[in-house]
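Peer 1: When you get a sec, could you give me coordinates for this:
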Amino acid sequence: MNTLGSLIRRDLRIAMRVGGGALIGVLFFLTVVVLMPFALGPELPLLKRLGPAILWLGAMLASLLTLDRLFTSDQEDGSLDLIVMSRTPLELVCAAKAFAHWLAVGVPLIVATPVLGILLNLEPPAMFAVALTLLAGTPALTLIGMIGAALAVTMRRGGLLLAVLVLPLSIPVLIFGVAASNAAIAAPGSFGTPFSILCALSLVALAVGPFAAAASLRQGLD
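Peer 2: Down below sits the predicted model:
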């Protein structure tokens, strides 16, 4: 457990550096949300209707944008080989790195959501509904993206592979995240179903992601 805790703290320090990923994700999220009102025009009812989808799309892209650094820094300093050969199960290491990435990137996006919702004319209940769905759904985005990051770090032109592989797998999370947000605003009684599916997607990603990422790293580094 001390090893995993040290690994989480190390990844958090790397993510908080300039160019480490955390700041890039938040700035990208802010840019998407700020530009959307200019693209859609000054119609407040339209912004209010599309607000949850804009916030979810921005958060998803911001989260995936930083995933290429999940294993790259370890590969660059040579610690990736040591991690794979260590006595700590590689699956636990992958889960710890995913948790650190979610803390560094996912949590700031969730915290920023109620503030940025003001730009989209969302009412406070709608803002917090979107933040709640992001809290349930962003772990799935991180865990799914971790699989692509593990594959990409062991291959040439891995960045292209990361985008091609991860984006289609992330679409169900986006669909149910937006559906749950819209249900919380328009029909609170129907919020439970899409939100439960969103939570289930995160649990499935937690059960599959670390094992798939560990297998990809072992296969790619052999």
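
Peer 1: For the rest of this, base every contact and every neighbour count on C-alpha atoms.
Peer 2: OK.

Peer 1: got a list of contacts for the host helix or strand of L80?
Peer 2: For L80, the element it lies in under DSSP states H and E is helix 79-85. Residues from elsewhere that reach helix 79-85 (Cα atoms under 8 Å, 6 or more residues apart in numbering): F71, D74, Q75, L90, V93, L217, R218, L221.

Peer 1: Same check on stretch 186-194?
Peer 2: Stretch 186-194 has contacts (Cα under 8 Å, 6+ apart) with F176, G177, A179, A180, S181, A183, A184.

Peer 1: Just the ones in helices from those residues, please.
Peer 2: F176, G177, A179, A180, S181, A183, A184 (DSSP state H).

Peer 1: Near the second one, how many other residues are there?
Peer 2: So that's G177. Residues lying near G177 (other Cα atoms under 10 Å) number 29.

Peer 1: To compare with the earlier structure, here is another sequence to fold:
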Amino acid sequence: MISLLMRDLRLAVRAGGGFGLGLAFFLIVTVLVPLGVGPETGLLAKIAPGILWIGALLACLLSLDRIFALDWEDGSLDLLATAPLPMEGIVSIKALAHWLTTGLPLVIVAPGLGVLLSLPQGGYFWIVVSLLLGSPALSVIGTFGAALTVGLKRGGLLLSLLVLPLYVPTLVFGAEVARRGAEGFAVQTPLLMLAGISFGAVALLPFASAAVLRINLR
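Peer 2: Predicted coordinates for the structure are as follows:
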């Protein structure tokens, strides 16, 4: 499992489909929003948590089609399916590699980009907490979508259409945690909902993704 994880991390970095692309897109979204809505500090502070979450969500979405695509193209996915490692374990490792190369860097740079959006002082901690808790769900849900569309030509658009509705609950509760934290309100309810979504996705979706992959590989 460790060897598979290290292989996927190397592929993500070399292929340029994860780390650099996601960070660049996140930065572009954060820079363009003040240019579009104006430099008013009060308005930027109000929308900053939602904008940061939307930027992180879309940045994660960019690299989803590469989770299984490279393995499908070179035949590695067929070999992995016959390996002693269960397919659920393979899917989990793929999701973890995606999170480490895309989700975790976004969590790290989010406070710095929050400065560009005039994020209130109390919001920096909660934007990190919400992204750290919610971004694994984005990777796991995205892995399920990638399993559904693996092998399809130009499946990136279909993948986006399938995954975006599933991302909505994570986006809503993640942005709400950051917003309430920035405004000094209680965050327990949206935080627990966000944690429930993430833990539920991590616990259940690898089995669904593995079942879909077995069907696609027949």
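
Peer 1: In PyMOL, how would I select the buried members of the contacts of stretch 186-194 of structure 1?
Peer 2: Filtering the contacts of stretch 186-194 of structure 1 down to the buried ones (16 or more other Cα atoms under 10 Å) takes a single PyMOL command:
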select buried, resi 176+177+179+180+181+183+184
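
Peer 1: Pipe the contacts of stretch 186-194 of structure 1 into a markdown table and attach distance to N2 of structure 1 per row.
Peer 2: Output for the contacts of stretch 186-194 of structure 1, formatted as a markdown table (distance: Cα to Cα, whole Å):
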| residue | distance to N2 of structure 1 |
| --- | --- |
| F176 | 36 |
| G177 | 35 |
| A179 | 40 |
| A180 | 38 |
| S181 | 38 |
| A183 | 42 |
| A184 | 41 |
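
Peer 1: what's the farthest-apart pair in the contacts of stretch 186-194 of structure 1?
Peer 2: Greatest spacing in the contacts of stretch 186-194 of structure 1, by Cα to Cα: F176 and A184 (12.0 Å).

Peer 1: residue ranges for the helices of structure 2, please.
Peer 2: Using DSSP H, the helices of structure 2 run over 2-15, 19-37, 41-62, 66-74, 76-81, 87-98, 104-116, 123-149, 156-183, 188-216.

Peer 1: Out of those, which is the most enclosed?
Peer 2: Highest mean neighbour count among the helices of structure 2 (mean count of other Cα atoms under 10 Å): helix 123-149, with a mean of 24.

Peer 1: Mean deviation, it versus structure 1?
Peer 2: Here the mean offset of helix 123-149 of structure 2 against structure 1 after fitting is 0.7 Å, by mean Cα distance after the TM-score superposition for structure 1.

Peer 1: Pull up the aligned stretch in structure 1 for that helix.
Peer 2: Aligned by TM-score structural alignment, helix 123-149 of structure 2 falls on residues 126-152 of structure 1.

Peer 1: What span of structure 2 is the helix holding L80 of structure 1 aligned with?
Peer 2: Going by TM-score structural alignment, helix 79-85 of structure 1 lines up with residues 76-82 of structure 2.

Peer 1: and the residue located most distally from the centre of structure 2, how far is that from A201 of structure 2?
Peer 2: Within structure 2, the residue lying farthest from the chain centre (Cα atoms, centre = their mean) is E40, at 29.5 Å. The spacing between E40 of structure 2 and A201 of structure 2, counted by Cα to Cα, to the nearest Å, is 38 Å.
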